[in-house]
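Chemist: Coordinates for the following, if possible.
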Amino acid sequence: MGQWSVASEQCEPAGSWDEDRNETEAQRLDRNWSSLLQELRVAQTGVQLLTGFLLILPFQPRFAGLDFVMRMVYLVTVGCSLGATVLLVAPVSMHRVLFRRHRLETLVAVSHRYAVVGIMLLGTALSGVAVVIFDSVIGRAGAWIAGGCTLVALIAFWYALPLRDRHWRDTTY
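Modeler: Next up, the predicted model:
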């Protein structure tokens, strides 16, 4: 592993494939910001819909039938969903505050960190949703299994596999 790029703080090793692009630091930051915004657009829509869904649940008649454990799972799930919403939307507000202040490097680095933590919270919220829904439909044992399977799948596909392939370079593209 090489030195990490200080400029982007995007966890890109110095000497990585980005240097093959022959772009200036400003061009690289613009590209990284644009890429991050595209990713956030996908996540923002999903987390906002999930949060809206979760916020209306207590007003449904069947919600009163949830026991203490499922109410706690629900509250943790709502907390994670709200946290994910805050972190995944924060780069937009940060951009407005830092606009024309020549702080794109900071914006990209901090937004990257917000996105990583926001996606972790979103994954936790999705696992919680699986637990609450499966508990209502098939019971507690199935709920914990569904929540665990959801969490394992999210960890595998959102983190483990991408981390495994992080420094792998496929020359067939």
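Chemist: CA only for contacts and neighbour counts going forward, please
Modeler: Noted.
Chemist: where along this structure do the helices fall?
Modeler: In the chain, the helices defined using DSSP state H lie at 25-56, 68-98, 104-137, 140-155, 161-164.
Chemist: Kindly compare burial across those and name the winner.
Modeler: Highest mean neighbour count among those (mean count of other CA atoms under 10 Å): helix 104-137, with a mean of 21.
Chemist: Tell me what angle that helix forms with helix 68-98.
Modeler: 160 degrees (axes from the mean of the first three to the mean of the last three CA atoms, to 10 degrees).
Chemist: what's the spacing between helix 104-137 and its chain's center?
Modeler: Chain-centre distance of helix 104-137: 4 Å, with CA atoms, centre = their mean, to the nearest Å.
Chemist: Before we compare anything, build this one as well:
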Amino acid sequence: MWGELIQEVRVAQTGVQILFGFLLTVVFTPRYLELTDVDRGIYIVTVVLGACATGALIGPVSLHRLVAGRRVKPQAVQWASRMTFVGLVLLLATMTAALLLILRVATDGGFVPWLVSAVVLWYALCWFAVPMWTRRRYTSR
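Modeler: Coordinates of the predicted model:
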């Protein structure tokens, strides 16, 4: 299970690291100074969420390195799995906040909250609902 978990983490890590790296550059662009206070607040929350998601998704690698050879693999897998789940939830929050900020800056439409909500529902369906349904439906008793 450890190998499978690490492969899953690698995929999520790459996405969160690219997103986080992009977020870190925004503050250094001239357009940042034009943001409203609300948009700057959304940006700050987004960066903090991205930092937390990055930490949670890199955590399993550090855990593995620090406990390797100590005969605690079942416990390490359990904790790494928890960190990965938390990381995915934080990644969902980061992507939601980033999408909200981008759409607020790109448009002035009142449809932005609806569009962001639809995307969040899509993420929740793909990342949580379908996997949980599959788990419940096909797990043998």
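Chemist: Minimum distance to Arg62 of structure 1: which of the helices of structure 1 has it?
Modeler: With CA to CA as the criterion, Arg62 of structure 1 lies closest to helix 104-137 of these, at 9.0 Å.
Chemist: so what's Phe20 of structure 2 closest to, chain neighbours aside?
Modeler: Counting by CA to CA, 6 or more residues apart in numbering, the nearest residue to Phe20 of structure 2 once its immediate chain neighbours are dropped is Gly50, at 5.5 Å.
Chemist: list the contacts for that neighbour?
Modeler: Residues counted as contacts of Gly50 of structure 2 (CA atoms under 8 Å, 6 or more residues apart in numbering) are Val16, Leu19, Phe20, Leu90, Leu91, Thr94.
Chemist: same question, Ala64 of structure 1
Modeler: Contacts for Ala64 of structure 1 (CA under 8 Å, 6+ apart) come out as Pro58.
Chemist: Tell me the residue in structure 2 aligned with it.
Modeler: In structure 2, the residue paired with Ala64 of structure 1 is Leu33, using TM-score structural alignment.
Chemist: and the gap between its match and Leu23 of structure 2?
Modeler: Leu33 of structure 2 sits at a distance of 15 Å from Leu23 of structure 2 (criterion: CA to CA, to the nearest Å).
Chemist: residue in structure 2 matching Ala84 of structure 1?
Modeler: Match for Ala84 of structure 1 (TM-score structural alignment): Ala53.
Chemist: If I follow the layout properly, that match ends up in contact with Leu90?
Modeler: Yes - here Ala53 of structure 2 reaches Leu90: they are 4.9 Å apart, a contact under CA atoms under 8 Å.
Chemist: And the residue nearest the centre of structure 1?
Modeler: For structure 1, the residue nearest the mean C-alpha position is Ile119 (1.4 Å; CA atoms, centre = their mean).
Chemist: corresponding residue for that residue in structure 2?
Modeler: In structure 2, Ile119 of structure 1 lands on Leu88 (TM-score structural alignment).
Chemist: residue contacts, the closest residue to that match other than its chain neighbours?
Modeler: Spatial nearest neighbour of Leu88 of structure 2, chain neighbours left out: Ala53 (7.1 Å); criterion: CA to CA, 6+ apart. Counting by CA under 8 Å, 6+ apart, Ala53 of structure 2 touches Val16, Val86, Gly87, Leu88, Val89, Leu90, Leu91, Thr94.
Chemist: Verify the stated contact: the first one with Leu91.
Modeler: Yes - proximity of Val16 of structure 2 to Leu91 meets the contact threshold set by CA under 8 Å, at 6.7 Å.
Chemist: Please determine how far the residue nearest to Leu88 of structure 2 is located from Thr84 of structure 2.
Modeler: Distance from Ala53 of structure 2 to Thr84 of structure 2, by CA to CA: 9 Å.
Chemist: Please apply the same query to Thr54 of structure 2.
Modeler: In this view, Thr54 of structure 2 and Thr84 of structure 2 are 10 Å apart by CA to CA.
Chemist: what's the answer for Leu35 of structure 2, then?
Modeler: Per CA to CA, Leu35 of structure 2 is found 33 Å from Thr84 of structure 2.
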